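**Student:** missing the sequence, but the structure's below:
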């Protein structure tokens, strides 16, 4: 990207490949117009079953890493544990990868929209976390 800020990448980790892919598609679609920040789904196990896969998470993070950081959002508890273990190892995920505490769907949309607008990793994390406050009633 000549002269342009490198975008923060977003990885969506779900126990289901279909859920991760659908949320990634939704978030990218709602980011609308112009260039969309890179977003990748890391759902399920390599054999297509339900669960989380460190291998798929690492591959997804590498695919969206442009050097500005990678925000990782997860759906359920063991996905959190898998990402935390990868971060603790220190050399599996791209430098600047961060686990973001946010609701999965709303946080994903906020993360991708803000990253697409050129926000840095701190702002992407903040936007995603703010989604906890979205009221539905």
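**Tutor:** That came in fine, so what should we check first? None of the values given here were measured: they were computed from a predicted structure.
**Student:** contacts, neighbours, all on C-alpha from now
**Tutor:** Fine.
**Student:** longest helix in the chain, please.
**Tutor:** Using DSSP state H, we find that the single longest helix of the chain is helix 17-31.
**Student:** just the helices in the protein please.
**Tutor:** For the chain, the helices defined by DSSP H occupy 17-31, 54-64, 77-89, 104-116, 121-130.
**Student:** out of these, deepest packed?
**Tutor:** helix 104-116 (a mean of 26; mean count of other CA atoms under 10 Å).
**Student:** which ones are touching the nearest residue to residue 124 once chain neighbours are set aside?
**Tutor:** Nearest residue to residue 124, sequence neighbours excluded (CA to CA, 6 or more residues apart in numbering): residue 111, at 5.1 Å. Applying CA atoms under 8 Å, 6 or more residues apart in numbering, we find residue 111 in contact with 10, 71, 124, 125, 127, 128.
**Student:** quickly check those for the two that are furthest apart.
**Tutor:** 10 and 127 (12.6 Å; CA to CA).
**Student:** pull the contacting residues for the nearest residue to residue 21 once chain neighbours are set aside.
**Tutor:** Of all residues not flanking residue 21 in the chain, residue 41 sits nearest, at 5.2 Å (CA to CA, 6+ apart). Listed by CA under 8 Å, 6+ apart, the contact partners of residue 41 are 11, 12, 13, 14, 17, 20, 21, 24, 60.
**Student:** this is the other structure I want to compare:
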């Protein structure tokens, strides 16, 4: 219930006003969009941070795409927080979109209130999907490719035959 409140609270959802026109960079100063960002939404701050670190380490190609943890509650407790997810989306967003990888139930419900243009939830196992998303984003995949790679992790087999 708290997550739904946070996701709809006008004070928490407030967006900073646009800077005056004279303070905005000129069109020629704007750079091309960067890579797709990945936000790891877990009920545990530690699990989200460790999964982000693992995904970045497994990329192994130098500078990985943003993998931003959004785990736990603002007070450090177990749960999910729309406020933390919203901040993580802002941190991960380089202009090419953001994929949210959620660990379970209420993390998905909380994240759903924060999706929109360029922000998608991947239907994927948490760790496998996070790794696939970060590796694909780091290699330059667009939003559709990163989402598809994360969701393909659902089919990974650990035992065959």
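**Tutor:** Everything's here; your move. Note that the structure is predicted; figures quoted are calculated from it, not measured.
**Student:** TM-score for these two?
**Tutor:** TM-score for the superposed chains, counting by TM-score structural alignment, normalised by the length of structure 1: 0.90, backed by 130 aligned residues with a CA RMSD of 1.5 Å.
**Student:** re the thing from before, from the contacts of residue 111 of structure 1, which is closest to residue 89 of structure 1?
**Tutor:** Taking CA to CA as the measure, residue 89 of structure 1 lies nearest residue 71 of the contacts of residue 111 of structure 1, at 17.2 Å.
**Student:** the closest one and residue 37 touch, don't they?
**Tutor:** No. Counting by CA atoms under 8 Å, residue 71 of structure 1 stays clear of residue 37, with 11.1 Å between them.
**Student:** now do the equivalent of residue 86 of structure 2 over in structure 1 against residue 40 of structure 1, distance only.
**Tutor:** Matched to structure 1 by TM-score structural alignment, residue 86 of structure 2 sits across from residue 58. Distance of residue 58 of structure 1 to residue 40 of structure 1, given as CA to CA, to the nearest Å: 11 Å.
**Student:** dump the residue contacts of the most centrally placed residue in structure 1.
**Tutor:** For structure 1, the residue sitting closest to the mean C-alpha position, by CA atoms, centre = their mean, is residue 11 at 2.6 Å. Neighbouring residues of residue 11 of structure 1 by CA under 8 Å, 6+ apart: 39, 40, 41, 42, 57, 60, 61, 64, 70, 71, 72, 73.
**Student:** again, only this time at 6 Å
**Tutor:** For residue 11 of structure 1, the contact set (CA atoms under 6 Å, 6 or more residues apart in numbering) comprises 39, 40, 41, 72.
**Student:** that one maps to what in structure 2?
**Tutor:** Using TM-score structural alignment, the equivalent of residue 11 of structure 1 in structure 2 is residue 39.
**Student:** before we move on, what about residue 131 of structure 1?
**Tutor:** In structure 2, the residue matched to residue 131 of structure 1 (TM-score structural alignment) is residue 153.
**Student:** can you give me the neighbour number for that match?
**Tutor:** When neighbours are defined as other CA atoms under 10 Å, residue 153 of structure 2 has 20 of them.
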